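**Q** here is the input, now give the coordinates:
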Amino acid sequence: MEDIARECGVSKMTISRVLNGKKNGVSDSKRDEILAVADRMKYRTNRLAKSFFSNRSGFIGLALPFEGLLGSYYFARLVSGIQDALKDSEWELALFDTLSESFDDGQKLASLYLEKRVDGLIAIAPHYDDKFVESITEEEIPILVAGEPALDDAVLTVNLDDEAGIEILFDHLRKKGHKDIGFISGPDNVLSAQTREAAYRMLMSRHRLLVKNEWIIKAAYSREEARNKSLKFLTRKELPTAMIAANDSMALGFLDAAIIRGIKVPDAISIVGFDDLQESASSYPKLTTVHQPIRRLGCEATRTLINWINNGQRPEPLPGIPAKLVIRQSVRDLS
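**A** Sure, this is the predicted structure:
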């Protein structure tokens, strides 16, 4: 910076202002000259020095269980949204596995912030038995949960409106004449799975329809396990006319099982999902589902966290992102 200042005939402070994107007090022609000289001299920001000066690390942390999520379509879309929000900012993304021994509890993840290794954290897919979100919240660390309901009122979330999404699917089935409706639920310790199953039970009760426990399939949020559980389920003598799955992967697993059992969808039984994964538009039959704007979710979560870091104040609770029904061919009209 001193070399650039000497060649351009200005102070080092002026060089600092220009290289940090500040426009006050410097003419456009002088700014262009400074940037050209900096480029010719191959000037690069020293991230370590900058972090000492600004008291910031320059990193946003993304904390998630790698197993089951890393490399998935959901993860890819979410990270795309995060990168959309980061591309014009001073931050870069750092990943942390909440299942690893290094970051498997709140105190270890909190150390990332307290040691200035990250300036804030986005948590993905926390479980009810995870303690790290609660521990970090107690430390007043900027953290929000993306893609899941709130653990409690103290935790800031950016999420799809899960209850509204299930209600949209339920109303669609009812308009098509379905009354005997089953449910494919996710793991008990996953927040969205519990919220979506609770919404299904509430809607069945509101419409005075009987919830039969034998018509509820419990599976992991995975196509393979849903397929295996559905293979057994589809041997029952009495089946519902329609099933709601808590996510698309499980709905696709149900479709796999129906093909293996020789049961036609939607002629013999209808199925709807939740997420609108890429595969859902090419399955046989194509899956009716609720669209979850995953990329938008990642972008809004990141922008909210950056505003929190910049303003030093926790944002107000955010409304759920509206759900949208995507109608395809997996539901039979009984009306």
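**Q** contacts and neighbour counts: CA atoms only from here.
**A** OK.
**Q** for this structure, which residue is closest to the average position?
**A** Centroid check for the chain by C-alpha atoms, centre = their mean gives residue 147 as the closest residue, at 3.6 Å.
**Q** quick check: closest non-adjacent residue to that residue.
**A** Of all residues not flanking residue 147 in the chain, residue 159 sits nearest, at 4.6 Å (C-alpha to C-alpha, 6 or more residues apart in numbering).
**Q** touching, the one you found and residue 149? I think so.
**A** Yes: contact status for residue 159 versus residue 149: in contact at 6.5 Å, counting by C-alpha atoms under 8 Å.
**Q** wait, what's in contact with the closest residue to residue 146 other than its chain neighbours?
**A** Spatial nearest neighbour of residue 146, chain neighbours left out: residue 158 (4.9 Å); criterion: C-alpha to C-alpha, 6+ apart. Applying C-alpha atoms under 8 Å, 6 or more residues apart in numbering, we find residue 158 in contact with 144, 145, 146, 147, 148, 297, 300, 301, 318, 319, 320, 321.
**Q** this one next, for a side-by-side:
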Amino acid sequence: MVSIKDVAQKANVSTATVSRVISKPEAVKEETSKKVLKAIQELNYQPNVLARQLRRLETKTILVIVPDITNTFFSKVLRGIESVAVSNGYKVILGDAGNDVEREEEYLNVLRQKQADGIVMLTARMETGVIEKFSVDYPLVLACEYIEGSTIPTVSIDNVSSARKATEYLIALGHEKIGTITGPLNVVLGKDRLKGYTQAMARHNLSVEPFLVQEGTFTFDSGYNMMMKFLALSNPPTAVFAANDEMAFGAVKAVKSRGLRVPEDVSVIGFDDIEFSAIFEPPLTTISQPTFEIGTKAMELLLKLMNEDEITRNQYILEDSLIERDSCTRNNA
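**A** Alright, predicted model coming up:
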């Protein structure tokens, strides 16, 4: 079945432009309109009139889907989304997927049933084809998590380079035996942050033994348990990169439970810079994401989709920063 995306590719325009040619031809340049109409005719594209009509029945409501509502990282992202939404007359409702892909898919019905006008997804774990197909007919923006090669508007940081930066910080402090507690490796953030770690180690000719990589679940408990595995080694790592702050907190607790000290015995660096990182003991060195800005940019993109305005860029990569605190120190061994 021919989709609006097929027409856009053939005419070399955006899907928003195709949509405007169909619904508001007077708003499109004549030359562009002719290209799109020719593509529609050649492909025998049949517009989804029902979906378009339903979209015009505004609810002035936005749905935001988070993978895990207990993860405090998402609070500032949500604030950013809501600040733009409210100023434009929209209210925000929250859907907690609970790290369940099936529940993620169920939330898409909120738009199908016309209970919201658009979706910002802070999780992207369902099958790529499902999200891609849905995004053709309904306004959808991805933030934080992402799909490689997708044309869906996306806002995030470069998680590979950020993780590489964190690992190289530990290397610059003289650490050579560095462990990592990854996120789930079936999730893009887990894979990308592991990739950044391995790139940094390879760049400095440091070996990554299998026992130096332990898979966590982005939770405090998994950070604690994986660090206990490191500490059980006869020659444990002198530093650990945890792929988020929650796991870093768990790792620090594990070190202390063994009567050891952070950073004197083991340096620990996290990722996300959630609010508790600054007041944790010791204050956590971490990678800070521009969470509020991720939220505001995602909502601005969603507004453009809902208004059928043209989006010139599909992917926005925002800058992260390394926050130095007290959980890392030089390795003098």
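**Q** could you pick out the buried ones from the contacts of residue 158 of structure 1?
**A** 144, 145, 146, 147, 148, 297, 300, 301, 320, 321 (16 or more other C-alpha atoms under 10 Å).
**Q** Throw those residues into CSV and include distance to residue 98 of structure 1, thanks.
**A** Converted to CSV, those look like this (distance: C-alpha to C-alpha, whole Å):
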residue, distance to residue 98 of structure 1
144, 15
145, 13
146, 15
147, 16
148, 16
297, 20
300, 22
301, 19
320, 25
321, 26
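**Q** those in helices, which ones?
**A** 297, 300, 301 (DSSP state H).
**Q** starting at the chain centroid, how far to stretch 3-13 of structure 1?
**A** 46 Å (C-alpha atoms, centre = their mean, to the nearest Å).
**Q** just tell me the aligned range of it in structure 2.
**A** Stretch 3-13 of structure 1 corresponds to no residues in structure 2, going by TM-score structural alignment.
**Q** now do the buried residues in that stretch.
**A** 4, 5, 8.
**Q** just put those in TSV and tack on distance to residue 125 of structure 1 and secondary structure.
**A** Formatted as TSV, the buried residues of stretch 3-13 of structure 1 follow (distance: C-alpha to C-alpha, whole Å; DSSP: H, G, I helix; E, B strand; the rest coil):
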residue	distance to residue 125 of structure 1	secondary structure
4	48	helix
5	49	helix
8	52	helix
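**Q** list just the nearest of those residues to residue 174 of structure 1.
**A** Of all those, residue 4 has the smallest distance to residue 174 of structure 1: 70.6 Å, by C-alpha to C-alpha.
**Q** hmm, that closest one is touching residue 34, no?
**A** Yes: the pair residue 4 of structure 1 and residue 34 passes the contact test of C-alpha under 8 Å, sitting 7.1 Å apart.
**Q** what touches both of these two?
**A** Contacts common to residue 4 of structure 1 and residue 34, judged by C-alpha under 8 Å, 6+ apart, are residue 15.
**Q** would you map the strands across the stretch 1-150 of structure 2?
**A** 61-66, 91-96, 118-121, 140-143 (DSSP state E, counting those that start in this stretch).
**Q** go on, the stretch 201-335 of structure 1?
**A** Assigned by DSSP E, counting those that start in this stretch, the stretch 201-335 of structure 1 shows strands spanning 216-218, 242-245, 270-272, 289-291, 324-326.
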